[in-house]
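K.L.:
Sequence first, then the predicted structure, then my questions.
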Amino acid sequence: MTETALAAPAYAPHRRTFDYGKLVNGFFWLTVASGSVVFVEPSPYDILILVTVLLWSVRGFTIHRAILPFVLFLSLWTFGGFVSLIPYWNEADPVGFMYHTLFISTTGLFYALFLTAQTSRRAELLLSAYAVSCVLASAIAVTTWLSAFDGSGEWIKDGRAMAPFKDPNVLGSYMVTGALYLIQRLLLGRFRLWWLVVPSIMLILAALFLSFSRGSWGAMVVSTVMIVAFLIKTADTRRMRLRVVAGAAGVVFVVFVGLMGALSVPDVRDFFFERAHAEQDYDSGPNGRFGNQERSIPMLLDLPNGFGPLRFRDTFGLEPHNSYINAFASNGWLGG
């Protein structure tokens, strides 16, 4: 046999190799996209996040020094909660609350570590999946609200949409980031799939409106103003600035038209103006939400361990409705 015959062929077919990174990113995307389906426990998100963390950690990871302060303060906050839990270990609700807090803290640490590598790509994965979860939640919320406007539906609370969450305020707050991401895409001129993006924005804003959450409405307005201001400030060209301004004006016009259309329905209009008041009946008075917050501060100053996890409502009959007061009340001075 000649030497030529023994030589390797000039062309060898390319053999596909398994991309483990794509598998991890795929599970990550699916996990975030399932984040709005929480009316069952454990939720799909609870299961998928565990699978995603396991797949991601198998091949090792690095801890960037930039996230060390976050890790430190998150650990202190969680540890403070368990210290405050000590007198209530025999109560199921506080114990469950703190184990849930530990779970959320752990997943928060995962997100911080995960996004320190391939940050731009993974941030886009996260936000696109989050937007999908918002579209899914808003479709359920709007559909269930329209089918049970009288508030008799299981997924309606006092005439306010809340599905697939357990509280209208959570639904409203969840919608904000998804709407901002899609609005930003349009303002930056990313018109790919615009025919899908525009209806998605309208659906998400409809769910946000039907949650009748004053805090969520305010967060949406303030965040939109901020993102438009930042885009104008960081635009490279005058043409881009004009595009952002024109796009923002278009969004405002569409929202205005949609709002006027919704308010043309008498029942919706009456309920909207009722909810739009800066202060509701349950807010005012010494035993109202704000009164409870004010009365709790002197008490918490004398309690290094706070009231204990979930104990604020046992003391005042209502949840604190304030993240900072809740931190001191549930996690003590250390957590606060």
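P.N.:
Perfect, thanks for sending it.
K.L.:
CA only for contacts and neighbour counts going forward, please
P.N.:
Noted.
K.L.:
quick one, what contacts residue 173?
P.N.:
Contacts for residue 173 (Cα atoms under 8 Å, 6 or more residues apart in numbering) come out as 208, 215, 216, 219.
K.L.:
ok, and the most crowded of these?
P.N.:
Among the contacts of residue 173, the one with the most neighbours (other Cα atoms under 10 Å) is residue 208, at 30 neighbours.
K.L.:
Quick check: closest non-adjacent residue to that residue.
P.N.:
Using Cα to Cα, 6 or more residues apart in numbering and skipping residues adjacent in sequence, the residue nearest residue 208 is residue 172, 4.7 Å away.
K.L.:
That neighbour - how many residues pack around it?
P.N.:
29.
K.L.:
Could you measure from it over to residue 285?
P.N.:
Residue 172 is 26 Å from residue 285, where distance means Cα to Cα, to the nearest Å.
K.L.:
Can you check which helix is longest in this protein?
P.N.:
Assignment by DSSP state H gives helix 119-147 as the longest helix of the chain.
K.L.:
Tell me which helix or strand comes right after that one.
P.N.:
strand 156-157 (DSSP states H and E).
K.L.:
Name the residues that touch stretch 232-239?
P.N.:
Under the contact criterion Cα under 8 Å, 6+ apart, stretch 232-239 has outside partners 240, 241, 244, 245.
K.L.:
then this one, side by side with the first:
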Amino acid sequence: MSALVQDQRAFEPRLAAVTLFGSAMIAFGVFLSGFVMSEPAPYELIMAGQIAIWFLLGLTISRTVGLLLAMLLVFNVGGLLAITVMKDMSGAPLYAAVSIFLAMTSVFYAAVIESRHQRLTLIFKAWVAAAVITAILGILGYFHAFPGAGAFTRYDRAMGAFQDPNVFGPYLIAPILYLMHRLLTGKLLQSPLLIAGLLVLVLGVFLSFSRAAWGLLAFSSLMLIVIMLLKERTGAFRMKILVLSIAALVLFAVALTIALQFDQVSNLFTTRAKLVQDYDGAHMGRFQRHKIGFLLSMERPLGIGPMELGRMFGEDEHNIWLKSLTTYGWLGFVTYIIMIGWTLATGFRYLLRDRPWQPFLMISWIVILGHCLIGNVIDTDHWRHFYMLLGIIWGCFALEHRFQRQSRRPAGLA
């Protein structure tokens, strides 16, 4: 018996080292999600290797995470069936492979979070680090601060180390909410660093000139404050939120006024601030393509295949609900609706419960809800951070279900 105890004690440091290394690799993968200038990006390579190694070494999938896996698999089966009706399949297999890979990353994040909820802090800190760096690159690129800085812009809009400003802007929202939450709940000594990070990220969102990102930032910030007011009902906390909110609005107004003094910023802001652009409401514009696409999908139960609508009309769907119909068929569309509905309904149910993972669930749920709203004018089915958020939420669901099972056990068994 003593020899067995000695063996266990000798094994514990090695197990702790392996766990620490595994968590560090997860954080590194999250960090790489902020740098996607080409495909396949380093994120794909690192995450594909990690997923395989973790599951080979015994990472388990609970029934809760298994439910997410089942819905994502059915969703992608719809995508594979849609490919079979395409006449020109060029690019379609790669598109399907990326969809399946992103689905697996979602399941992976959920599983590793369920196994150790402390990884949530690590994930969000790595996300903040990546967001700040890619935002700085986008800001420097926008102002052409050094030779070749234009590589971090597109159409005179900041895009950081991404391929599209419309993905770059929304990517920064979850880190902004995380820093806001830290600012509202943390110590005063940490405030200067948190405020500096927020200024960089908010400026990055603004210079992306993405209307979806602007709307997402406004919606998510307001939702965070409202939910925190519902959870924390002390007068001191409410006063703190009120003071910081007023200060933030004043600071934003001052920063916006200064930024608009630059002609380059002012002209583009005036153009992008219009709710409906010419390419939205014009003949065969975005909204008319939406109508045509939905009517076409009613006649094609298997869908028309990935990127096919873009080939037909010169522009992609720019609507996640239409995208799920055309690219994943009726099967994929119904599955996607069920998955998103289940995610939002269950997340709302657990939103205010006092758990160690509650702040991360709250932030991710708010941002996912915001992504569903902007999904009416933009495609999100291949956004890496969307699947990361989905995995975080379902990982928190699995933690909650395990917590409930343990709390129902008799005291001795627990």
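P.N.:
Cool, the structure landed. Values in this document were obtained by computation on a predicted structure and should not be read as measured data.
K.L.:
Could you quantify their similarity as a TM-score?
P.N.:
Remark: TM-score between the superposed chains equals 0.89 [TM-score structural alignment, normalised by the length of the first structure]; 321 aligned residues with a Cα RMSD of 2.2 Å.
K.L.:
Pull the distance from the longest helix of the first structure to the chain's centre.
P.N.:
Centroid separation for helix 119-147 of the first structure versus its chain: 10 Å, with Cα atoms, centre = their mean, to the nearest Å.
K.L.:
Pull out the buried residues from it.
P.N.:
For helix 119-147 of the first structure, a neighbour-count test (16 or more other Cα atoms under 10 Å) marks 122-123, 125-142, 144-145 as buried.
K.L.:
Return the list of helices and strands in contact with that helix.
P.N.:
With contacts taken as 3 or more Cα pairs under 8 Å, 6 or more residues apart in numbering; DSSP states H and E, helix 119-147 of the first structure sits against helix 20-33, helix 92-115, strand 160-161, helix 168-187, helix 194-210.
K.L.:
and the angle for that helix with helix 20-33?
P.N.:
For helix 119-147 of the first structure against helix 20-33, the angle by axes from the mean of the first three to the mean of the last three Cα atoms, to 10 degrees is 30 degrees.
K.L.:
Residue in the second structure paired with residue 107 of the first structure?
P.N.:
Matched to the second structure by TM-score structural alignment, residue 107 of the first structure sits across from residue 105.
K.L.:
what about that match, how many neighbours?
P.N.:
21.
K.L.:
any idea how far residue 41 of the second structure is from it?
P.N.:
Here residue 105 of the second structure is placed at a distance of 14 Å from residue 41 of the second structure (Cα to Cα).
K.L.:
And residue 152 of the second structure, by the same measure?
P.N.:
16 Å.
K.L.:
Between the two, which is the more surrounded one?
P.N.:
Shown here are residue 152 of the second structure and residue 41; by other Cα under 10 Å, residue 152 has more neighbours (27 against 13).
K.L.:
mind listing what the equivalent of the more buried one over in the first structure touches?
P.N.:
In the first structure, the residue matched to residue 152 of the second structure (TM-score structural alignment) is residue 155. Residues in contact with residue 155 of the first structure (Cα under 8 Å, 6+ apart) are 141, 144, 145, 161, 162, 163, 164, 166.
K.L.:
switch to 10 Å and redo it
P.N.:
Going by Cα atoms under 10 Å, 6 or more residues apart in numbering, residue 155 of the first structure touches 39, 140-141, 144-145, 148, 161-168.
K.L.:
how much space between it and residue 141 of the first structure?
P.N.:
Residue 155 of the first structure is 8 Å from residue 141 of the first structure, where distance means Cα to Cα.
K.L.:
Run a quick neighbour tally on residue 323 of the second structure.
P.N.:
Neighbours of residue 323 of the second structure under the rule other Cα under 10 Å: 29.
K.L.:
Residue 262 of the second structure too?
P.N.:
Neighbours of residue 262 of the second structure (other Cα under 10 Å): 10.
K.L.:
Ok, the one 3 residues further on next?
P.N.:
The local packing of residue 265 of the second structure (other Cα under 10 Å) involves 20 other residues.
K.L.:
now it, nearest residue through space, not along the chain?
P.N.:
Sequence neighbours aside, residue 259 is the residue nearest to residue 265 of the second structure in space, at 6.5 Å (criterion: Cα to Cα, 6+ apart).
K.L.:
What angle do helix 194-210 and the longest helix of the first structure make with each other?
P.N.:
60 degrees.
K.L.:
Now do the same for residue 93 of the first structure: its match in the second structure.
P.N.:
Under TM-score structural alignment, residue 93 of the first structure pairs with residue 91 in the second structure.
K.L.:
Ok, residue 173 of the first structure next?
P.N.:
In the second structure, residue 173 of the first structure lands on residue 170 (TM-score structural alignment).
K.L.:
Residue 25 of the first structure now?
P.N.:
Match for residue 25 of the first structure (TM-score structural alignment): residue 23.
K.L.:
Also residue 64 of the first structure?
P.N.:
Taking TM-score structural alignment, residue 64 of the first structure has residue 62 as its aligned residue in the second structure.
K.L.:
Tell me how many other residues surround that match.
P.N.:
Neighbourhood size, residue 62 of the second structure [other Cα under 10 Å]: 15.
K.L.:
For residue 310 of the first structure, which non-adjacent residue is closest in space?
P.N.:
Spatial nearest neighbour of residue 310 of the first structure, excluding adjacent residues (Cα to Cα, 6+ apart): residue 94 at 5.8 Å.
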